[in-house]
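*Asks:* From the sequence below, what's the structure:
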Amino acid sequence: MNSLEVLEQLLEHRETVLKLPTPMPLYAVAVLPAKLSSATRGIEASWGPKVNFQHCIYREDCTEPASSYIIKSQSAGTRTIVNYNELPEMSTEEFIQIADSMPTAPKWFHFEGRIPDVTLQCIRYVRKLGPEHKISVEVEKPNRVGLQELAAEADVVFYSKSWAQGNGFQSPQTFLQAQSSLTPQSSILCCTWGEQGAVGLDKRKMAYVHSPASVDATLPIVEYVRTSSLSSSTEQSATY
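*Replies:* The predicted structure follows:
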């Protein structure tokens, strides 16, 4: 959903600043609580008119959305994130029904990579629909089994610093260089790197693009290093 929010902002910039028409609609494909619940109405109202929710899955027996609670220790300087989700995750069959109901025009499918085994089947189904569709995927948590297989199937891959470091790399350039041979389908690889910004690799030219982090001189840069992959995880903050 974070990626969807960024895309909405980019489309707004495209229309208002560049004076260009919106190239395609944005569809949210997510599992939400009951359709008429206050939680779902609040989620849908928080988005702009460019996001279409018609392909969401509503769990009518649930009233609470997936949530994250952040508990900060003032004495230790640590933050504990407790993730809560009572919503049954999307199944492959549900995704196939949604994909089949969408317009046949070329589409870009973006997957968060939360449930690798299900996501892999969804990606492979999109491939069966036709080569005109593009696929991107997020690869973030180093202890989550199956993410490397997702990266190998995608056109565009977004990696996290924690994933790169969890695999023994200390710079985004060397990490993306190593990943280039493991992602035969991809044309673009990206890796975020905290206070150093983000790096992209265009595999067609084997050219790197670096985008520095946006820094407000009045605020410190804080990076959180995940120390646990459990639903309740403690993160130690480091200020630069």
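*Asks:* contacts, neighbours, all on C-alpha from now
*Replies:* Will do.
*Asks:* As a quick check, tell me the outermost residue of this structure.
*Replies:* Distance from the C-alpha centroid of the chain peaks at Ser75, with 32.5 Å (Cα atoms, centre = their mean).
*Asks:* I'd assumed it was in a helix, is it?
*Replies:* No. Under DSSP: H, G, I helix; E, B strand; the rest coil, Ser75 sits outside any helix and is assigned coil.
*Asks:* With Thr239 as the reference, measure out to it.
*Replies:* Shown here: Ser75 relative to Thr239, a distance of 16 Å by Cα to Cα, to the nearest Å.
*Asks:* ok, now Leu182?
*Replies:* To Thr239, Leu182 is 34 Å away according to Cα to Cα.
*Asks:* next one: Lys134
*Replies:* Separation of Lys134 from Thr239 (Cα to Cα): 38 Å.
*Asks:* cool, Gly48 as well?
*Replies:* Gly48 is 34 Å from Thr239, by Cα to Cα.
*Asks:* The two: which has the busier surroundings?
*Replies:* Gly48 (12 against 9; other Cα atoms under 10 Å).
*Asks:* Apart from its chain neighbours, what residue comes closest to the more buried one?
*Replies:* Leaving aside its chain neighbours, Gly48 sits nearest to Glu8 (7.6 Å; criterion: Cα to Cα, 6 or more residues apart in numbering).
*Asks:* for Gly113, same thing?
*Replies:* The shortest distance from Gly113 to any non-neighbouring residue, by Cα to Cα, 6+ apart, is to Glu138 (5.6 Å).
*Asks:* which stretch of helix or strand covers that neighbour?
*Replies:* Per DSSP states H and E, Glu138 falls inside strand 134-139.
*Asks:* Show me what that strand is packed up against.
*Replies:* On a contact count with 3 or more Cα pairs under 8 Å, 6 or more residues apart in numbering; DSSP states H and E, strand 134-139 meets strand 108-111, helix 147-153, strand 156-159.
*Asks:* Give me the buried positions along whichever helix or strand comes after the first one.
*Replies:* What that stands for is strand 108-111. Sequence order places helix 116-129 as the next helix or strand after strand 108-111, per DSSP H and E. Neighbour counts over helix 116-129 (16 or more other Cα atoms under 10 Å) mark Pro116, Val118, Thr119, Leu120, Gln121, Cys122, Ile123, Val126, Arg127 as buried.
*Asks:* Also stretch 127-144?
*Replies:* For stretch 127-144, by 16+ other Cα under 10 Å, it's Arg127, His133, Lys134, Ile135, Ser136, Val137, Glu138, Val139, Glu140, Lys141, Pro142.
*Asks:* list the contacts for Ala154?
*Replies:* By Cα atoms under 8 Å, 6 or more residues apart in numbering, Ala154 lies in contact with Ile123, Lys134, Ile135, Ser136, Val137, Thr183, Gln185, Ser186.
*Asks:* Also this sequence, please, to line up against the first:
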Amino acid sequence: MAVVAIGACYVDTILTTPHYPGEDEKLRASTLTRQRGGNCPNTLEVLQQLTQHVPSYQEPLLKLVAVLPAKSSVASEQIRSGLEPRVRLSHCIYREQFSEPASSYIINSQSTGSRTIVNYHELPDMTVDEFSHIADELDPQTTLFHFEGRDPDVTLGCIQYIRKKFPHAQVSVEVEKPGRPGLEKLAEEADVVFYSKGWAQHSGYTSAEECLRKRSKLTRKATLLCCTWGQDGADAFEPGTGTLAHVGAYSAEDFRVVDTIGAGDTFIAGMLYGITCKARDWDLSTKLGFANRLAGIKVSQEGFSGLDRALTSYL
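*Replies:* Predicted coordinates:
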């Protein structure tokens, strides 16, 4: 059993400031942090913590497919050391003529708990042909392919190839960035779809439930749709049974928002854990509740370490 995640891998530089700076304003940051980022790498980092708690014979192999700079570059070495050995990077694509990774510069505002992100990415994206060669080398028993949905045209071609090569594998996709053309087509081809609040609102939906019920009429292949909605919690919907689950925003004693970076990626990790490792043990409400709790704990701390403690009341 294996889970393969396909998406961009970033190196994040995070500045924490008292408030978001205005134009031409000088502002002193309270902290500066550099860490490996990217939706799929974040999801795998959390997922590898969770899968350590399942019996070894049930533990899925976790693999990342991402475009990285030269294999010998400092950035690529740091990325590998941060994820391996529990996440395998042997199928990553190295652009040997580049030394700099895709990068994000993030301003984290303490006054609002929000963050503003500026991306820099000069690495040529993966092509369908490159992915097909990688897929040919993967274990035929691969259980699930998860796509960031970064380049919809390429991602669609990759999904179509998977359907031929791995007819029994599940495909999940993120529909996150508002206004990005082609994401709807990806959702129509996927088994599991993760919608963001930003994308849903941009598309005219006023709640997670409205988004999922209406989108389910357009995503005929999907068996599970999920949508997070910030302080209003999250919803999940199984079109085949008509089952809708809702959970409110995570709260705990002395809870406060510390770091929202990667909260959505953490939620996805929780749902993928439920899908792959707890399919027979957890119902939809339990999977959603766990993913929501996991993401809530992540928001209350810096980084991703120790998030597997969310499993305490679920084991």
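*Asks:* What is the burial count for the residue nearest to Gly48 of the first structure?
*Replies:* Neighbours around Glu8 of the first structure, by other Cα under 10 Å: 19.
*Asks:* aligned partner of it in the second structure?
*Replies:* Mapped onto the second structure by TM-score structural alignment, Glu8 of the first structure lines up with Gln48.
*Asks:* quick one, helices of the first structure?
*Replies:* 2-16, 38-45, 92-101, 116-129, 147-153, 161-166, 172-180 (DSSP state H).
*Asks:* ok, now how distant is the residue nearest the centre of the second structure from Val118 of the second structure?
*Replies:* Most central in the second structure under Cα atoms, centre = their mean is Asp265, positioned 3.4 Å from the mean C-alpha point. As for Asp265 of the second structure, its distance to Val118 of the second structure is 18 Å (criterion: Cα to Cα).
*Asks:* again, but for Gln170 of the second structure
*Replies:* Taking Cα to Cα, one finds Gln170 of the second structure at 32 Å from Val118 of the second structure.
*Asks:* How about Val192 of the second structure?
*Replies:* Noted for Val192 of the second structure: a distance of 29 Å to Val118 of the second structure, by Cα to Cα.
*Asks:* more crowded one of the two?
*Replies:* Between Val192 of the second structure and Val118, counted using other Cα under 10 Å, Val192 has the larger neighbour count: 25 against 11.
*Asks:* Tell me the spatial nearest neighbour of whatever residue of the first structure lines up with that one, not counting adjacent residues.
*Replies:* In the first structure, the residue matched to Val192 of the second structure (TM-score structural alignment) is Val156. Of all residues beyond its chain neighbours, the one nearest Val156 of the first structure is Ser136 (4.5 Å), with distances taken as Cα to Cα, 6+ apart.
*Asks:* The second structure: which residue goes with that neighbour?
*Replies:* Matched by TM-score structural alignment, Ser136 of the first structure corresponds to Ser172 in the second structure.
*Asks:* ok, now Phe111 of the first structure?
*Replies:* Using TM-score structural alignment, Phe111 of the first structure pairs with Phe147 in the second structure.
*Asks:* got it, and Ile43 of the first structure?
*Replies:* In the second structure, the residue matched to Ile43 of the first structure (TM-score structural alignment) is Ile79.
*Asks:* How much space separates the equivalent of Asp235 of the second structure over in the first structure from Gly48 of the first structure?
*Replies:* Matched by TM-score structural alignment, Asp235 of the second structure corresponds to Val199 in the first structure. As defined by Cα to Cα, Val199 of the first structure lies at a distance of 29 Å from Gly48 of the first structure.
*Asks:* one step back: wait, the match of Ser136 of the first structure sits on Val192?
*Replies:* Yes. Applying Cα atoms under 8 Å as the test, Ser172 of the second structure and Val192 come out as touching, 4.4 Å apart.
*Asks:* need the contact list for Tyr161 of the second structure.
*Replies:* Tyr161 of the second structure makes contact with Ser132, according to Cα under 8 Å, 6+ apart.
*Asks:* quick one: it from Ala222 of the second structure, how far?
*Replies:* Per Cα to Cα, Tyr161 of the second structure is found 18 Å from Ala222 of the second structure.
*Asks:* what does Thr112 of the second structure give?
*Replies:* For Thr112 of the second structure, the distance to Ala222 of the second structure equals 36 Å [Cα to Cα].
*Asks:* With neighbour numbers in mind, choose between the two.
*Replies:* Higher neighbour count among Thr112 of the second structure and Ala222: Ala222, with 24 against 11, using other Cα under 10 Å.
*Asks:* How about the counterpart of that one in the first structure: what's its closest non-neighbour residue?
*Replies:* With TM-score structural alignment as the criterion, Ala222 of the second structure lines up with Ser186 in the first structure. Using Cα to Cα, 6+ apart and skipping residues adjacent in sequence, the residue nearest Ser186 of the first structure is Asp155, 3.8 Å away.
*Asks:* right, and the one you found touches Gln185 too?
*Replies:* Yes. Here Asp155 of the first structure reaches Gln185: they are 5.5 Å apart, a contact under Cα under 8 Å.
*Asks:* Who has more neighbours out of those two?
*Replies:* Between Asp155 of the first structure and Gln185, counted using other Cα under 10 Å, the more crowded position is Asp155 (19 against 15).
*Asks:* show me what contacts the more buried one?
*Replies:* Lys134, Ile135, Ser136, Gln185, Ser186, Ser187, Ile188.
*Asks:* now swap in His168 of the second structure and tell me
*Replies:* His168 of the second structure neighbours (Cα under 8 Å, 6+ apart): Thr143.
*Asks:* From Ile162 of the second structure, how far out is it?
*Replies:* From His168 of the second structure to Ile162 of the second structure the distance is 9 Å (Cα to Cα).
*Asks:* Likewise for Gly264 of the second structure?
*Replies:* 25 Å.
*Asks:* and what of Ala263 of the second structure?
*Replies:* Using Cα to Cα, Ala263 of the second structure is found at 28 Å from Ile162 of the second structure.
*Asks:* Having no further points to raise, I will conclude here.
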